[in-house]
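In: predicted coordinates and the sequence they were generated for:
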Amino acid sequence: MRFMMIVKASKDSEAGTMPKEQMEQMFAEMKKYNDELKETGVLVAVGGLHPSSNGIRILYPVPGEPPTIEEGPFTEIKELVAGYWFIDVNSREEAIEWAMRAPDPHGLGEGQIELRQVFE
């Protein structure tokens, strides 16, 4: 079963700001976690995303009409994605266990991970 662990954005991730010492610690914790995912064969892919100020949305407001383009930044930070892991596990429970072991993705007590199963 494949799952996407979606790291929700924060004000800091959208602004690209974080104190250097917190960044170094967070990256060290993430590297350790990612290495563990790789070593166990669970990790399919991992990545972080640029802030939504660099993003583009393709909108389909009217059925049958051409889509429109909306340039970032996007305002609803709590709805934005800052990064992700794709994992391949044996059960929903195992996916939850891995998600619970992830370090706080923002390192400030603001982290949030959404876990979604991928259609296969």
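Out: Looks like it arrived, so ask away. Numbering: from 1, shown residues only.

In: alpha carbons only for contacts and neighbour counts from here, please
Out: Will do.

In: and the gap between the residue of the chain positioned farthest from its centre and Met23?
Out: Distance to the chain centre peaks in the chain at Gly64, reaching 31.9 Å (criterion: CA atoms, centre = their mean). Applying CA to CA, to the nearest Å, the value for Gly64 to Met23 is 46 Å.

In: how far off centre is stretch 80-90?
Out: 6 Å (CA atoms, centre = their mean, to the nearest Å).

In: all strands of the protein, in order?
Out: In the chain, the segments counted as strands under DSSP state E are 2-8, 43-48, 56-59, 68-71, 81-88, 113-117.

In: alongside the first one, take a look at this:
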Amino acid sequence: MRFMMIVKATTDSEAGVLPSQELIDAMQKYNEELVKAGVLLAADGLHSSASAIRISYPEPGGKPKVVDGPFTEAKEMIAGYTLIEVKSREEAVEWALRMPDPHGYGQGEIELRQVFELEELMGDPESIAREEALRKQIEETRNA
């Protein structure tokens, strides 16, 4: 089971305030623990929404709408994520509870969401096979 720990933005992260060295050290230690346990798939921080672009589809079949950031309401923004693969929801919660306060000032908030597996989204074996082939191609391209 894959889970994404979504780190919510704060007014500081949206203002471009970088984490302290102490927080960076704590996050690196946490990521090392995830790696040792064999559950870490990816982990990254994101730039603030000031440099973001939002694309929406206001009408079915209509033309996409492009809006440049920054966006309001920091608590709805994402500042980073950690993607893990674990055996259960309970294990995912345990790992999320071990993450240091993502912003270091008592403002951190983590949303834990399960990632769909191919079989959950696609019932057609042909669609699953095409998607698996595409993912394999992406991996091969990365490793080339």
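Out: On my side now, so go ahead. Please read these numbers as outputs of a predicted model, since none were measured by experiment.

In: state the distance from the residue farthest from the centre of structure 1 to Gly83 of structure 1.
Out: Counting by CA to CA - Gly64 of structure 1 and Gly83 of structure 1 are separated by 32 Å.

In: nearest residue to Glu114 of structure 1 other than its sequence neighbours?
Out: In this structure, Glu114 of structure 1 finds its nearest non-sequential neighbour in Ile6, 4.9 Å apart by CA to CA, 6 or more residues apart in numbering.

In: that neighbour contacts Val118, doesn't it?
Out: No - counting by CA atoms under 8 Å, Ile6 of structure 1 sits too far from Val118 to count as a contact (11.8 Å).

In: more neighbours: which of these two?
Out: Higher neighbour count among Ile6 of structure 1 and Val118: Ile6, with 20 against 12, using other CA atoms under 10 Å.

In: got the contact list for the more buried one?
Out: Val81, Ala82, Gly83, Tyr84, Trp85, Ile113, Glu114, Leu115, Arg116 (CA atoms under 8 Å, 6 or more residues apart in numbering).

In: what does the first one correspond to in structure 2?
Out: By TM-score structural alignment, Val81 of structure 1 lines up with Ile78 in structure 2.

In: does its match touch Ala52 like I think?
Out: No - assessed by CA under 8 Å, Ile78 of structure 2 is found out of contact with Ala52, at 11.1 Å.

In: the two: which is more packed in?
Out: Using other CA under 10 Å, the more surrounded residue of Ile78 of structure 2 and Ala52 is Ile78, with 22 against 14.

In: mind telling me what Met16 of structure 1 corresponds to in structure 2?
Out: Careful, residue 16 of structure 1 is Gly and not Met. Aligned by TM-score structural alignment, Gly16 of structure 1 pairs with Gly16 of structure 2.

In: which non-adjacent residue is nearest that match?
Out: In space, Gly16 of structure 2 comes closest to Ser48 once its chain neighbours are excluded; the distance is 6.1 Å by CA to CA, 6+ apart.
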